[in-house]
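Compute the structure for the input listed below.
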Amino acid sequence: MATTATQTQTHEVSPYDFSQLEPYVHPPETKEDLPWSELVTLDLSDFDRPGGKERLAKQLEHAVHHVGFFYVKNYGLTQEEVDRQFTLAKNFFALPVDEKAKFEVDYANADYNGWRRSGLHSSGPVKDNIEMYNFAKFTKDFEGKYQHPDLIKAHLPEIEKFSKALHSNVVLPLLRLFAIVLQLPDEDYLVRQHTYEKRSEDHFRYMLYHKRTPEEHEASGYGQTGGHTDLGTLTLLFRQPIAGLQILGEDGKWTWVSAQPGTITVNLADTISHITGGYLKSSVHRVVAPPKDQWAYDRTGLLYFARPHSDTILVPIEDSPVLKAAGVKSRFTEPVSMGDWVKAKQTLQLNPQISAKKYAESGDGTVEVIAGFRDRRYQ
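Have a look, this model is predicted:
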């Protein structure tokens, strides 16, 4: 019997289909006994239950004022969806440097969307081992502005859906909880400064810390250099097993953040601190060399950075009795918009030669970012 064309036709699978990509496999956790941070875990499934928001806000009161770090779980994304993003990150970073360089960030203009190569900063005699790929918000403001490699283009709708889910499922509920903590009469006060549709500098990131040799770890001081704060409202960091993230406590001691199953680690950043006069804590943290039993592995990260609208003026909220009682003041000598703040701080972060010069000139471990606000290097 004759074979029909339909019978002989084969389905051509895209080289970027997940069946063709090398899957990301989570490395084993460290067996070392480390001084772990004791952090609150919020169960976001409680948010819409009767009294749930109030219970969660109560849990957060100490963390947001004194620690600046906590975990969330049950955030509306499956582990499979998360692992698909880890797989895309793994395969993106495996692309040839020449291919990734076509999508490199605009360092001079402090535009961080796209690929950031490793080796821009020095840690002693050793260059940094950090590689990144940042996605701008999926809005009209950025439509067509940034190009992507074919691997990413093939999965851009899924990346967009994932990114938007983080904003709606995690960022906005947390902002409502902060409003409750601050006793604001309007629970949506902060939400209205962070709507997804309006222009802001939120972004989703793939990040890779390349593994180092024992000699490189020693030459870099095992990464135990100064800590930093993030510049936005919130940073969401997906659970990955390579230890390295540390928090500076109020006692001046560094503790390690553990990899809690099924969670996102959340830290408060500079902007939420600016608009609360420092009452909500922008956490000081750093990433150091992992324990020796994890030196054989790269450290892959998925992160989401939430920021208010670019035209938001960073002054303390007036309607909070909590802030009034604390007597908070503006951290700037003149009005500063979020867009101004991002440009000023990102210029220092993306141009190490400018940053080094300013720190050298100040001589006191601080540098003015903008309008009298000084950033500090933490040891």
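
going forward, measure contacts between C-alpha atoms and count neighbours the same way
Noted.

What is the neighbour count of the residue lying closest to Q349 once chain neighbours are set aside?
Setting aside the residues directly before and after it, Q349 is nearest to S355 in space (Cα to Cα, 6 or more residues apart in numbering), at 7.2 Å. Look at S355: counted by other Cα atoms under 10 Å, it has 17 neighbours.

same thing with the one 4 residues further on?
Y359 has 17 neighbouring residues, counting by other Cα under 10 Å.

Kindly report the same for the one 3 residues further on.
Neighbour count for S362, taken as other Cα under 10 Å: 11.

From S355, how far out is it?
Relative to S355, S362 is positioned 11 Å away (Cα to Cα, to the nearest Å).

hang on, the earlier thing: so the residue nearest to Q349 makes contact with A344?
No: contact between S355 and A344 fails when scored by Cα atoms under 8 Å: they sit 10.9 Å apart.

quick one on the thing from earlier: name the helix or strand for the residue nearest to Q349, please.
Using DSSP states H and E, S355 maps to helix 352-362.

how about the nearest residue to I159, chain neighbours excluded?
Among residues not flanking I159 along the chain, Q85 sits closest, at 7.5 Å (Cα to Cα, 6+ apart).

and for comparison, fold this next one:
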Amino acid sequence: MTNAAQIIPVILSGGSGTRLWPLSTTQKPKQFHRLIDDNTMFQQTCLRVSPQVDTRFGSPVVICNARHEDYVIEQLEEASITTGTVITEPTGRNSAPAIAIASLHAQAKDPEAILLILPSDHAIPDPQQFRDSIFHGIAAAQRDFIVTLGIRPTGPETGYGYINAGEKLDAHAAKVKRFVEKPDRETAEGYLAAGDYLWNAGMFLFKASAMLAALKDHAPDLLAQAQEAYAAAKPKGRHVRLPLDQFSKCRSISIDYAVMEKAANVAVVPVDFAWSDLGSWGSIWEQSPRDGENNSLHGAAVASDSRNNLIFAEGIPVGVIGVEGLVVVATPNGVLVVPRDRTEEVRKIVDALLPNN
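The predicted structure follows:
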């Protein structure tokens, strides 16, 4: 990494996280809640890559939905992050338009800027190991590769997409053979046995110029729409608010579909740090501190003669007696009771109770 190069963290904070209903809602999604730490997931993400912990990081760029702007500003201030830019989207358009806008924003300041794209709601218990892994991808990014971090799988997980790693580029990075969709159990077991498949965690590292070139080659319509929206934005202080008329024209598509699955200059850095996307209440239990009976208790929660439970109480006291292996979540938005091994099905409840969510 050259002395001139600095990594610009881009925090994507547009998800709704409704699999963690009734705590997480479209009005206040999971990244703005304190789930497993005194800091929210959004704050943890920002602090992991703060210039205060490593001067190789620059001030962050946060991209969020306009309805969440107040949460972003409030929580940045709570975390003592006083510099950086907040770009607000008037409507959700998936990750590709957001990454295009971030690349345009960075290029205006430095075409060779290296961007680090991070979801705002992931749990990474060892921040230093995470940062070391990022720096392992710098050499490939400086060679104009679009680099993704691939998590070495610890089991045949069917809830994640996979990355098939190919020939080595350097001591840390390899070319990507292909991206594959979330597999069934048998296919996932095959990937695990093969040893060259990694979980796709949605974290990317690249020069702004490399991403913009890839968008021009593989999604020129999207790039043109993003350019129009960014040009029409009216920056004010640390805020860049994208106008609805222009941004709503952007095609809604993920960066995987728009660029990563098509471009030839895509690399992966296999990484071993512990990681979870906290995509279910079951994963919250796995990542949370637990008592001697293996219960994870949050808020005004009490468990008697009970074990292996997650009891999450926000604003409502909750008590359980004689239960095992349950998730009980009570908030002013609603109450959820589900076996801990079936928390992936919460979306069914959300769809039934809140069809327009």
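
Give me the TM-score for this pair.
Their TM-score after superposition, calculated using TM-score structural alignment, normalised by the length of the second structure, is reported as 0.24; 162 aligned residues with a Cα RMSD of 7.6 Å.

about what we covered before: from the contact counts, what lies against the helix holding S355 of the first structure?
In this structure, helix 352-362 of the first structure makes packing contacts with helix 338-350, strand 366-370, judged by 3 or more Cα pairs under 8 Å, 6 or more residues apart in numbering; DSSP states H and E.

In the first structure, where's the longest helix?
Across the first structure, the longest stretch assigned as helix under DSSP state H is helix 79-93.

Show me the helices in the second structure, by range?
Remark: helices of the second structure, listed N- to C-terminal, are 41-48, 69-78, 95-109, 127-136, 138-142, 185-194, 208-218, 220-232, 244-247, 255, 281-287, 346-353; assignment by DSSP H.

Export these to TSV and append columns for mean neighbour count and distance to V337 of the second structure.
Formatted as TSV, the entries for the helices of the second structure read as follows, by neighbours: other Cα atoms under 10 Å; distance: least, Cα to Cα, whole Å:
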stretch	mean neighbour count	distance to V337 of the second structure
helix 41-48	23	23
helix 69-78	16	28
helix 95-109	21	32
helix 127-136	17	33
helix 138-142	22	45
helix 185-194	15	26
helix 208-218	20	44
helix 220-232	19	42
helix 244-247	17	39
helix 255	19	35
helix 281-287	20	11
helix 346-353	14	10
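
Look up how far A224 of the second structure lies from the closest residue to E228 of the second structure other than its chain neighbours.
Distances taken as Cα to Cα, 6+ apart put Q246 closest to E228 of the second structure, at 6.4 Å, once the chain neighbours are dropped. Distance of Q246 of the second structure to A224 of the second structure, given as Cα to Cα: 11 Å.

With Y197 of the second structure instead?
Counting by Cα to Cα - Y197 of the second structure and A224 of the second structure are separated by 34 Å.

Over to G166 of the second structure?
From G166 of the second structure over to A224 of the second structure (counting by Cα to Cα), the distance is 32 Å.

Over to I321 of the second structure?
In this structure, I321 of the second structure and A224 of the second structure are separated by 59 Å, where distance is defined by Cα to Cα.

cool, and F204 of the second structure?
Noted for F204 of the second structure: a distance of 22 Å to A224 of the second structure, by Cα to Cα.

mind checking how far the closest residue to I101 of the second structure other than its chain neighbours is from A100 of the second structure?
Once flanking residues are discounted, I101 of the second structure sits nearest to A226: 5.9 Å by Cα to Cα, 6+ apart. Using Cα to Cα, A226 of the second structure is found at 6 Å from A100 of the second structure.

again with I87 of the second structure
Summarising the geometry, the distance separating I87 of the second structure from A100 of the second structure, computed by Cα to Cα, is 12 Å.

Repeat that for V147 of the second structure.
From V147 of the second structure across to A100 of the second structure, the span is 16 Å (Cα to Cα).

can you give me the strands in the stretch 201-350 of the second structure?
Assigned by DSSP state E, counting those that start in this stretch, the strands in the stretch 201-350 of the second structure fall at 234-236, 239-241, 266-271, 296-298, 301-304, 310-313, 318-321, 326-331, 334-339.

Relative to Y191 of the second structure, which of the ones you listed is closest?
When the strands of the stretch 201-350 of the second structure are ranked by proximity to Y191 of the second structure, the top entry is strand 266-271, at 14.4 Å, counting by Cα to Cα.
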